[in-house]
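[1] Provided below are the primary sequence and the corresponding predicted coordinates.
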Amino acid sequence: MTDVPWGQLFGLLFMTMGPIRAIAIFSRVGEDDSQPEVKALANRSALLVVGAFLVAILMGTGALGAWGVSFPVLIGAGGVALFALSLQVLLVPPAQGGQIDATKVHAAAVAFPGLFPPIAVVVALIFAVAFPGVETHAAIIGMGLGIIALNWFLMRRSKSILRAIGPVPLQLFGAVFGVLQLALALQFIHDAVAML
């Protein structure tokens, strides 16, 4: 487990499925953080992301092997997904949509791809495939669950947080992460081609 670049994994998971996404999404859900419907939607959404993260680690690695997907192709797929996501962040202005009615939206529509985009699945799979072993996979799962727990905590307070800090910090982080994601996407694609 000592060979695993834990800081890199944490940074990638934080960037692709971290609190900035959670706050931005849940700041538009309902009128107030204390509404029971908002809390219930945050709970259901977080549980769905937990389930998806576990499936990605526990079943995804086996599925890739059964399908004969090579490690370089997995990295290339991550690069393409991250490239598309970063271009969307950099080129498409954020939607100025209104409030989302917590009683009329299904938790899956909030969780996927909002809280758990495809690139987060790929990042988790890349590390799980590159560093096999029960202990390592358990540590990866623990790190992912920690980020999801932080997201859940912040989702339930997102409107209060946004009122306190305003939208500019989130927009700034979004722009910076967009550029970092674009560079990382190109690195993934470069590494995948070099491995083939």
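    Sure thing, it's come through.

[2] Going by C-alpha atoms from here, please, whenever you check contacts or count neighbours.
    OK.

[3] what residues does stretch 4-16 touch?
    Under the criterion Cα atoms under 8 Å, 6 or more residues apart in numbering, residues 116-117, 119-120, 123-124, 127, 131, 143-144, 147, 177 lie in contact with stretch 4-16.

[4] Of all pairs in these, which one is the farthest apart?
    Phe131 and Phe177 (25.6 Å; Cα to Cα).

[5] Val4 in helix, strand or coil?
    With DSSP: H, G, I helix; E, B strand; the rest coil as the basis, Val4 sits in coil.

[6] For the longest helix along the chain, buried residues please.
    Ranked by residue count, the top helix of the chain under DSSP state H comes out as helix 168-195. By 16 or more other Cα atoms under 10 Å, the buried positions in helix 168-195 come out as 170, 174-175, 177-178, 181-182, 184-186, 188-189, 192.

[7] Repeat that for stretch 79-86.
    Under 16+ other Cα under 10 Å, the buried positions of stretch 79-86 are 79-83, 85-86.

[8] how about the nearest residue to Ala192, chain neighbours excluded?
    Pro72 (4.5 Å; Cα to Cα, 6 or more residues apart in numbering).

[9] Pasting the second one now:
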Amino acid sequence: MTEVFVTLFVIMDPVGTIPIFLALNRGRSAATLHRAAWQAVAVSFAVIVAFAFFGQQILGYLHISLPALQAAGGLLLLLVALELLTGKEQEATAAADVNVALVPLGTPMLAGPGAIVATMVFSQRVHDLASFAAVALGVVLVHVALWLAMRFSTPILRLIRDGGVMLVSRISGLLLSAIAVQLVADAVRAFVAGEG
């Protein structure tokens, strides 16, 4: 359980999610932020569980390799990062019918390629009830940590105000773009090595 929790905690990074969560939800009410927090976590949890049980079958049926999934997730994250860097996320989040909690927060940011692949690897090690309980508990605890981080991001918003959110969103965009490029680079390396 500890290995599952620590691995997913590092990959999904609840603390690092806070500035991106605030940037994507800039200008929205506290109630909307709270709703977005649980929606993002619910989407992430559903995606992770689906891939834990059916990941190999889904990828096999669609003839998709893990590096291809990783590259696609990296490109999607790069688009989000560019929006954060240029400030265009305001245009996207200004519309009331746009729910950033589902995409890009729920997936591919929380339930991204790294988390999906890690969960699929852990699920392959499940051979009895004890190992199943350990993996399940690790996944649940990470999602609880994600929810707590985003749910209590409102006091942070009050502290740093709009100017701080703008600064944090630019820094987050830069870091997120680096993560995205790394994902794509790892996928390309895997393709070259013949793993894809």
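    Arrived safely. Predicted model only: the values in this text are computed from it and were never measured.

[10] coming back round to it: wait, which of the contacts of stretch 4-16 of the first structure is closest to His106 of the first structure?
    Phe116 (14.8 Å).

[11] Now check the second structure for the residue matching that closest one.
    Using TM-score structural alignment as the criterion, the counterpart of Phe116 of the first structure in the second structure is Gly106.

[12] tally of neighbours for its match?
    Using other Cα atoms under 10 Å, Gly106 of the second structure has 24 neighbouring residues.

[13] before we move on, what SS does it have?
    Per three-state DSSP, Gly106 of the second structure ends up helix.

[14] residues in contact with the residue nearest to it when sequence neighbours are not counted?
    Counting by Cα to Cα, 6+ apart, Gly106 of the second structure lies nearest to Ala40, which is 4.2 Å off, once chain neighbours are set aside. Contact analysis of Ala40 of the second structure by Cα under 8 Å, 6+ apart lists 101-102, 105-107, 110.

[15] For those residues, give me a markdown table that also has distance to Leu62 of the second structure.
    Shown next, in a markdown table, are these (distance: Cα to Cα, whole Å):
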| residue | distance to Leu62 of the second structure |
| --- | --- |
| Ala101 | 27 |
| Leu102 | 23 |
| Leu105 | 24 |
| Gly106 | 22 |
| Thr107 | 19 |
| Leu110 | 23 |
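
[16] quick one: which of the residues you listed is nearest Glu83 of the second structure?
    Using Cα to Cα, the contacts of Ala40 of the second structure come closest to Glu83 of the second structure at Leu105, 13.5 Å.

[17] The closest residue to the closest one other than its chain neighbours and Trp147 of the second structure: what is the separation?
    Among residues not flanking Leu105 of the second structure along the chain, Ala40 sits closest, at 5.8 Å (Cα to Cα, 6+ apart). Noted for Ala40 of the second structure: a distance of 8 Å to Trp147 of the second structure, by Cα to Cα, to the nearest Å.

[18] what's the neighbour count on Gly163 of the second structure?
    Residues near Gly163 of the second structure, counting by other Cα under 10 Å: 9.

[19] Against Val80 of the second structure, how distant is it?
    20 Å.

[20] Ser158 of the first structure: what's it in contact with?
    Contact partners of Ser158 of the first structure, counting by Cα under 8 Å, 6+ apart, are 22-24, 26-27, 33.

[21] cutoff 7 Å now
    23, 26-27 (Cα atoms under 7 Å, 6 or more residues apart in numbering).

[22] ok, the closest residue to Arg28 of the first structure other than its chain neighbours - contacts?
    Closest residue to Arg28 of the first structure apart from its sequence neighbours, by Cα to Cα, 6+ apart: Gln99 at 4.7 Å. By Cα under 7 Å, 6+ apart, the residues touching Gln99 of the first structure are 28-30.

[23] Buried subset of those as a PyMOL selection?
    Selecting only the buried entries of the contacts of Gln99 of the first structure in PyMOL, with 16+ other Cα under 10 Å as the criterion:
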select buried, resi 28+29+30
